[in-house]
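1. Okay, structure incoming, though there's no sequence with it:
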């Protein structure tokens, strides 16, 4: 009975999503003034129904109802409750249901905070979100039903994949999906803005919090996954340039560029077309990652082995989303005229360069991920693109980009003074040189990469601290007054400072585990021991 209730809720959510998207678009076309309230109610109804479906599936796992096929294949009576519950999304069907729940959670959140003054834009956004929800609930209903029955029911289940029996399963996938799916809202806003023909600083202010939320969740999800893979034997370490790992990195890179582009658009009302394109591409790359994981076209420790029908269905969604949105962009982009102007030496220019570097890095990851698939499709040859390719292309590109981080944060909008900024950052340059020389001397004089990485991390970290010190006038007034200024800094400034300082920590951590790692192979008999690194 529980499975049937969940199945009914899932089908009803699909029907409401489909009907709402059509009625909202028709109502907007006819100028119906009450269509916004209908759209809001429909968004909340979809969320409630999918939460109910997810609760039913969770209950099936909790009580070990092996008459449900997905429970029989991914659970066991003797497992601790945490692994029964996390097993809900430790499989294809359950994880896609979680995806749909998070998708409607974002739509419901928008329904709760949306202001009536933006009713038409919000209603269009609801319609687009509902179309996406309808596509994924149809995928669940017709190809990946999590409530399929198994008769006769076995006495016990096949158990959850041993590699997934880890506390990391409780946090990593939900955070990752919250990041992936969160960019659907910015995608929907971008499509709605293109339809409306209104892309301006006000639009950027509306969209930026949603982009930041999705990017934050995706960042946390990637970090949790890297931590899990670091201690899980057989997963290739914290980062192995696995295609599925790359699938999360691509939208993260595009999302990073998008956030910076939105900042320029919000302050200077420029980079309009570029910001819209990034919004479209970021969610498209999220869908591309879903296709990689669910289609079975790649072999990965992270991928789900699924039948080709599912891959074709997701590919159809991917083609519709990318093709439709890019076609609309091609038709409307010419009308997105920038109004702000800026000099070559300005924060806008450095953020534009930032976007170009990140875009190039994203393309390299995309090429390295999909080129082997292309070669396999057009020929019988099988190739792999691994760490040597990325070390030779991606890493140097990001290294140059990271050098610009402290400089960009200090330049003024519209027109900056580069000489003054370089003088302010002299202590950071000296600290970076000292850190690099120290790492070169202490660690291993043959490992230049370790010294460069350490120096780069110090350059970013000290540069961020100098920026903070100047903002709170740390050396120009009493300490108490500086602390008062620190408390009054805008939340966005603190977010930038924390993110950039976190980047410095990440660069140093990557340097440590990459340049200074030690590897050895040995056969040990019972009672024998081996010492390394000390």
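-> All right, it came through fine. Quick caveat, the model's predicted, so the values are computed rather than measured.
2. going forward, measure contacts and count neighbours with C-alpha atoms only.
-> OK.
3. Would you map the helices across the stretch 1-150 of the chain?
-> 2-30, 35-62, 69-74, 81-86, 92-113, 119-143 (DSSP state H, counting those that start in this stretch).
4. what about versus this one:
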């Protein structure tokens, strides 16, 4: 009965989405406040019904209701509780329901916390959001119903893809979807503004927190997915330029550009056309990622390869919203005013440069991702575009951008003094040069390129710290005065500096783990020892392992330094018996910010085992930096100024009229 109620709740949610998309929109066009006031209530109730539907599907997984086809295909009664829950979104139908749940959640949040929005703008935003919900609810009910019953249910289920039975999959998809789907709010704001004709500094301030929220979750989602692939797939890499990885990375690049563009629009009412276009393109790239993952055009561990009917349906949704959004933008772009003028050397100029580089980088990733698909569709020829292409195209675009990042916050609006900014960044420049000099002295010129990468990371981190030090007059004023200035500094300023610092931390981890990674691939038997730097790794023997729906073998290794035992590692080879699928579970030990990574290959009948051993220098900084960037975004979100509209220019007081004396 609960399953049927969950299905029915989806139908009711669709009806509410149609009402919420139609009536408030009509009211906004006619100026009818009563119809516009319907939008919040329909949006909130739509979320309630979708949430109930999602809870009903989750209940079916928890009780192992094998009369539901979706549960049969993706669960098993012996599966641990956590993986029963993650199985809800570990498949196409369930993940689409999660997608719509988050879409409805963001709409409900705007309805509840958008009280500072003008009634007409709020009604239009929620109407656009509702029509997106209509499209995807129709898609689920027509092609991807997760509540299909079986007349003759089996006794047991088929289990979830073993690679997805991991704690990372309990966290990665929800985070990623919060970022993906969160971009829909920026899109809704852009379409509403184009319809309403009101695009000003207040609009930019209203859209910033929603974009920042989506960017925050997208950052965490990408980082979590990267770490999951690193430890779960057993290959020791943290990024593969997989098309599905790129599908989440492209909206992140576009959202980053949108955030910076919205700042210019808020402060100077400039870049209006560019900001609106970026808001449309960011969500368009999110929809493109949804299409790539679910159309069956990609084969990836991340992808839900499904039948072409679903792919065509999503392609129609993609064309409708992308094409419709861009068509409306083309019609309205000519009516947008130019905004404030500024010199090339200014904060606006730095942000424009930032946007150009990010957009070009996004276009590069887009071409590298879609070109093989387009070529195969047109000619039947299959090619692979991998890391060499992206490293040669994406990397050179990022270098000038990263060099410019510390300059932006120091430059004044409208017209800046590049020489004065250079003086304020002398300490950061000196620290970067010092890294190169010391590195060359220790490692020689063969490591010059890697040292330049480290210098760039230090330049970013020290540059971000220098911005805060300058603003609070650190060492130039009494300590208590600097403290008071720091406390009074806007949280958005702190957030920007923290996010830029986190970018430097991530870059430091990327450079160090790439340049000074040690890899050993060898065959070992019990008693054999391998030397890794100043440590030795000894293979002790085999241990049987089992749990849930798998059984397998672990190999115990002992790590010693100077004869003393440091730690033990137990990588595993598992066989998931239901699907008869083998997996490799790496064993990882962290030392400071570096890691020792041990993964197993084939195990021979005589005990000879292929072993992959990696020493990953400072690799944890990659994900730590992403967390710092997300922390900077959260700090900016706590700034009260982002919760209110932009201040209105004060009107000049009318001159007093002389009153004749009586």
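-> That came through, no problem. Because the structure is predicted, anything quoted here is derived from the model rather than measured.
5. picking that back up, out of the helices of the stretch 1-150 of structure 1, which gets nearest to residue 485 of structure 1?
-> helix 92-113 (30.1 Å; C-alpha to C-alpha).
6. what's next to that closest one, contact-wise?
-> Outside helix 92-113 of structure 1, the residues within contact range by C-alpha atoms under 8 Å, 6 or more residues apart in numbering are 40, 43-44, 46-47, 50-51, 54, 57, 70, 88-89, 126, 129, 133, 136-137, 140, 144-146, 174, 177-178, 181-182, 184-185, 294, 304, 306.
7. List the buried residues in it.
-> 92-108, 110-111 (16 or more other C-alpha atoms under 10 Å).
8. mean distance, the one helix or strand residue 464 of structure 1 maps to to its aligned residues in structure 2?
-> Element membership for residue 464 of structure 1 (DSSP states H and E) is helix 448-471. Aligned to structure 2 and superposed, helix 448-471 of structure 1 gives a mean residue distance of 1.0 Å (mean C-alpha distance after the TM-score superposition for structure 1).
9. Contact partners for the residue most central in space within structure 2?
-> Taking C-alpha atoms, centre = their mean as the criterion, residue 218 is the residue nearest the geometric centre of structure 2, at 1.9 Å. Residues in contact with residue 218 of structure 2 (C-alpha under 8 Å, 6+ apart) are 175-180, 248, 252.
10. In stretch 550-568 of structure 2, which residues are buried?
-> Judged by neighbour count (16+ other C-alpha under 10 Å), stretch 550-568 of structure 2 contains these buried residues: 550-560, 568.
11. wait, which of the helices of the stretch 1-150 of structure 1 is closest to residue 526 of structure 1?
-> The nearest among the helices of the stretch 1-150 of structure 1, by C-alpha to C-alpha, is helix 81-86 at 32.1 Å.
12. after superposition, how close is that closest one to structure 2?
-> Following superposition, helix 81-86 of structure 1 is found to deviate from structure 2 by 0.8 Å on average (mean C-alpha distance after the TM-score superposition for structure 1).
13. who's in contact with that helix?
-> Here helix 81-86 of structure 1 has contacts from 58, 61-62, 75-76, 160, 165-167, 169-170, using C-alpha under 8 Å, 6+ apart.
14. Go again with 6 Å.
-> 61-62, 170 (C-alpha atoms under 6 Å, 6 or more residues apart in numbering).
15. Neighbour-wise, give me the winner out of those residues.
-> Among these, the one with the most neighbours (other C-alpha atoms under 10 Å) is residue 61, at 26 neighbours.
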